[in-house]
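A.B. asks: Here is my input; please provide its structure:
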Amino acid sequence: MSPLWNYGKIYCSKITKQFILNKFPKIERIVALEFNHIYYLNVLSQELTDKLDDEFTIEVVLFSANHIPGSSMFLFRGYMGTILHTGDFRFNRSMITDNPILFPNNEAIQIDELIFDNTYCDPMFNFPTADIVAQQMINIIENNIKKRVLIAMGALGKEAIVMEICKYFKTKIIVNQEKYNQLIASSTKNIDLFTTDKKGNWYYRSHREQILQQYIESGQQNFICINTDFLMQSHRDPDGINYMVPYSLHSNYLEMRTFVNSIKPAILKKLVIPYENFAEYRRKVRINPVKGFQGYLKRLKTNGESGYSTLIRECTDFTKISKNYTNWMTEPKFRGLMEKLGVQLEPDRKNRKRKVDQVMPKPTIKQCIRELEKQCIYSKKPEKVDSLDDISNRLKATNNNHYITKFLKKPQQSQEVERRDEDEEIFSIIQEYLHFHDDDA
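C.D. replies: The predicted structure follows:
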């Protein structure tokens, strides 16, 4: 997204709208939707309506994704069936018990397609919940009670853990002005627990490297730094300063399985595609035999199944798929709808950026001779030496310069006597040079 956004309306939560406007104040067409409320959206006009007035009006519902503030899950229901898109989310039981739209009477509605956050879709990821992590951090601080505490917990969304620590030790957390403004925009509860006054004993920043560099350069040593580890392992560095606690705003595998199994969708699709699967990465990466062998052992342990394939086998039911989904999710129907929406499926080749032909300078005689030396003198296979015409054509293609022919090709008869004599003189110099070296060889 950029300040020049012009691709239609943006439908999001109230907090997300505030975040967008804080960063891009000039974006106008942003519509804020409430959580757990059914809206009717006309797909063709992209406008909200009061009811299902035609075929292309669908139901849209937002649910809290329990990720960063304002993050949402989207439920779409209409002519194309029922689709639930989780986005990035961290599962909790309230998504089932306190959601009468998605789970009426604690039973899920029929879902044709579930697009879910599979960031940690592997049984090896079993990191704890926020309350357990908060207690781990409290224990670390109590063991270093006389030291200054630095907390580096990444992006927004982990303030609940920090606030639990503040309440336990009855203190405040120092944040920079940017973070404080983000907390205000996200309508964070207990905002009084945060301050921008740097005289306190607690310091909360997003990036661990910035905190450590600041304190190391100032010569301070009586401090510790607590950071959430993306590898989801608890450990302490040998320096006695860095502590890692396993926490994430994404669901662990058990939570993921509980959520998918409670919905039992007909089709399950991944949201996150590993970067190793992209062709750009695979062309550049070197083969790592150790990593490959570890993957082989892991496949042996799991009988060749990944976490994703296990969820498909045990937590989906294809017999529940609706007729609307099977009728509309076809190539002809899809293309027809895209044409009505004015969405271009194929790229316009006329809009491709073309390289502007660069005017290269005329090659000198020395450059011509040097090229001939490479081909005729230093070639390992003299029997396959290119002719002057071949060299001329290659130089033309390489340098994008048609003037090279005037140096290498034998000039044709012309009425311009002076021009002909000049070209013949250059040609004779090159021929004599090659003949001289051929004799030496």
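A.B. asks: use CA for all of it now, contacts and neighbours both
C.D. replies: Fine.
A.B. asks: Is the closest residue to Asn144 other than its chain neighbours in a helix, a strand, or coil?
C.D. replies: Closest residue to Asn144 apart from its sequence neighbours, by C-alpha to C-alpha, 6 or more residues apart in numbering: Ile224 at 7.7 Å. Reduced to three states with DSSP: H, G, I helix; E, B strand; the rest coil, the structure at Ile224 is strand.
A.B. asks: if I look at Ile224, how far off is Asp197?
C.D. replies: Using C-alpha to C-alpha, to the nearest Å, Ile224 is found at 20 Å from Asp197.
A.B. asks: Compare those two and say which one has the larger neighbour count.
C.D. replies: Between Ile224 and Asp197, counted using other C-alpha atoms under 10 Å, Ile224 has the larger neighbour count: 20 against 13.
A.B. asks: so what's that one up against?
C.D. replies: Ile224 makes contact with Asn144, Lys147, Arg148, Val149, Leu150, Gly240, Ile241, Asn242, Tyr243, according to C-alpha atoms under 8 Å, 6 or more residues apart in numbering.
A.B. asks: quick one: which of those has the most company?
C.D. replies: Tallying neighbours with other C-alpha under 10 Å puts Leu150 at the head of the contacts of Ile224, with 24 neighbours.
A.B. asks: and this one, so I can compare the two:
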Amino acid sequence: MTVTLIDSNHCPGSVMFLFDGYFGTILYTADFRYTPTMFCNSPLSTEKRIDILYLDNTNCDPECVVPSREEATEQIKEIINTHPEHDVVIGLYNLGKESLLIELALAFKTWIVVSPRRLQMFQLLRLSNVFTSEIGAGRIRVVDQNEINRFNMVRWNQTCPTIAIIPTSRRIKLAHRDIHVIPYSDHSSFQELQEFVARLKPCSIMPIVKGTACHVYFSQCLSRSDELKPIQVPETVERCMKKNSKHNEALPDRFLKSRPLDIPRGVVFESPEEGLHDCDGADDLCTEELSWCYASLKSFDAVVEQYFKRRNKRNVRNMFD
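C.D. replies: I've put the predicted structure just below:
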């Protein structure tokens, strides 16, 4: 089996997955915003037959009008231009729409004020140097979308005239006259989905968003598939699957039981030895170390044993139980 990652034009790092193997060819778009360049210099440009297309159908509705991101950006600029004396608050999620912020910073020649955590993330992404965490350094400020509500709008306007902008294609009930919702979306519009499917010509479509039967809109774009034949699993794959099954049965119960800890997602760039040195006592066992231990089942026992040797076993056993 071959897995190929293709830029999905959504948020930084987002990709589509192209699976090609004995089962056929499957394209999983995940969240994506279609652009014709997806068919240039990529596996999609080879006119490969796609047996199953898992499609991001967020905006798959003929009545859902979603402008291009360039058009939505111009709408936001116009709103800001009509409020020259106002501060601007933009509500976003944790990730996404960074290109919009950079465009606004360059257009209005201002710093974009963000939280220290968001600033650190933008620096890791190596985005343009238009962001700062210094309060009051710029006219435009980014907050979490759920912070834009009537209470905060009243509070912000008591200090300085303020407008809020929420760039989203979702329907939001406006709680204040100075809140503006602009249909800026990182998901493909209905027209873009039509063009994408027409060019791809898959044999079948599976919607990613449940409850929305989108395939009816693209039936004329589908390729005729041959009569379905049973998938012949290669002998090497069957042998590997059986081997893994026996291996899982041999694992100790402590590895298979669900653990109540809320292990954070992501990668912790820290060795177990470094993490153990940083703790002042048994009660200070940090979440990152637990994450590393549970994710590294192969060396789990060794890490725990090392920890017990360096500490007096004070309250630690209860933590791992």
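A.B. asks: Could I get the TM-score for this pair?
C.D. replies: After superposition, the two chains reach a TM-score (TM-score structural alignment, normalised by the length of the second structure) of 0.68; 248 aligned residues with a C-alpha RMSD of 3.2 Å.
A.B. asks: in a helix, that's where Asn94 of the second structure is, yeah?
C.D. replies: No. Residue state for Asn94 of the second structure (three-state DSSP) corresponds to coil; a helix is not indicated.
A.B. asks: Name the residues that touch stretch 301-317 of the first structure?
C.D. replies: 118, 121-123, 253, 257, 260-261, 264-268, 298-299.
A.B. asks: repeat that with 7 Å
C.D. replies: If you take C-alpha atoms under 7 Å, 6 or more residues apart in numbering as the criterion, stretch 301-317 of the first structure is touched by Cys121, Asp122, Pro123, Arg257, Val260, Asn261, Lys264, Pro265, Ala266, Ile267, Leu268, Arg299.
A.B. asks: what's the closest of those to Thr405 of the first structure?
C.D. replies: Comparing the contacts of stretch 301-317 of the first structure against Thr405 of the first structure with C-alpha to C-alpha places Arg299 closest, at 61.4 Å.
A.B. asks: Which part of the second structure matches the helix or strand where that closest one lies?
C.D. replies: In this structure, Arg299 of the first structure sits in helix 289-301 according to DSSP states H and E. Using TM-score structural alignment, helix 289-301 of the first structure lines up with nothing in the second structure.
A.B. asks: Need the counterpart of Glu314 of the first structure in the second structure.
C.D. replies: Checking TM-score structural alignment: Glu314 of the first structure goes with Gln220.
A.B. asks: re earlier: sort out for me which of the contacts of stretch 301-317 of the first structure are in strands.
C.D. replies: Of the positions in the contacts of stretch 301-317 of the first structure, Ile267, Leu268 sit in strands, assigned by DSSP state E.
A.B. asks: Which among the contacts of stretch 301-317 of the first structure count as buried?
C.D. replies: Judged by neighbour count, with 16 or more other C-alpha atoms under 10 Å as the criterion, the buried members of those are Cys121, Asp122, Arg257, Val260, Asn261, Lys264, Pro265, Ala266, Ile267, Leu268.
A.B. asks: Can you pick out the most distant pair from these?
C.D. replies: Farthest pair in those (C-alpha to C-alpha) is Asp122 and Ala266. Separation: 21.1 Å.
A.B. asks: In the first structure, which residue range corresponds to stretch 192-201 of the second structure?
C.D. replies: The aligned range for stretch 192-201 of the second structure in the first structure is 255-264, by TM-score structural alignment.
A.B. asks: who's in contact with that stretch?
C.D. replies: For stretch 255-264 of the first structure, the surrounding residues in contact (C-alpha under 7 Å, 6+ apart) are Phe91, Ala108, Leu311, Cys315, Thr316, Asp317.
A.B. asks: if you set the cut-off to 6 Å instead, what comes out?
C.D. replies: Residues outside stretch 255-264 of the first structure that contact it (C-alpha atoms under 6 Å, 6 or more residues apart in numbering) are Phe91, Ala108, Cys315, Thr316, Asp317.
A.B. asks: Buried only: go through these for me.
C.D. replies: Among these, the ones that count as buried by 16+ other C-alpha under 10 Å are Phe91, Ala108, Cys315, Thr316, Asp317.
A.B. asks: so which of these comes closest to Leu41 of the first structure?
C.D. replies: The closest of those to Leu41 of the first structure turns out to be Ala108 (C-alpha to C-alpha; 22.7 Å).
A.B. asks: those strands in the second structure, which residues are they?
C.D. replies: Under the criterion DSSP E, the second structure contains strands at 2-7, 15-21, 24-28, 52-55, 87-92, 112-113, 131-132, 140-144, 162-167, 179-182, 204-207.
A.B. asks: how about Gln367 of the first structure, what's its partner in the second structure?
C.D. replies: Under the alignment defined by TM-score structural alignment, Gln367 of the first structure is left unpaired in the second structure.
A.B. asks: Fine by me, thanks again.
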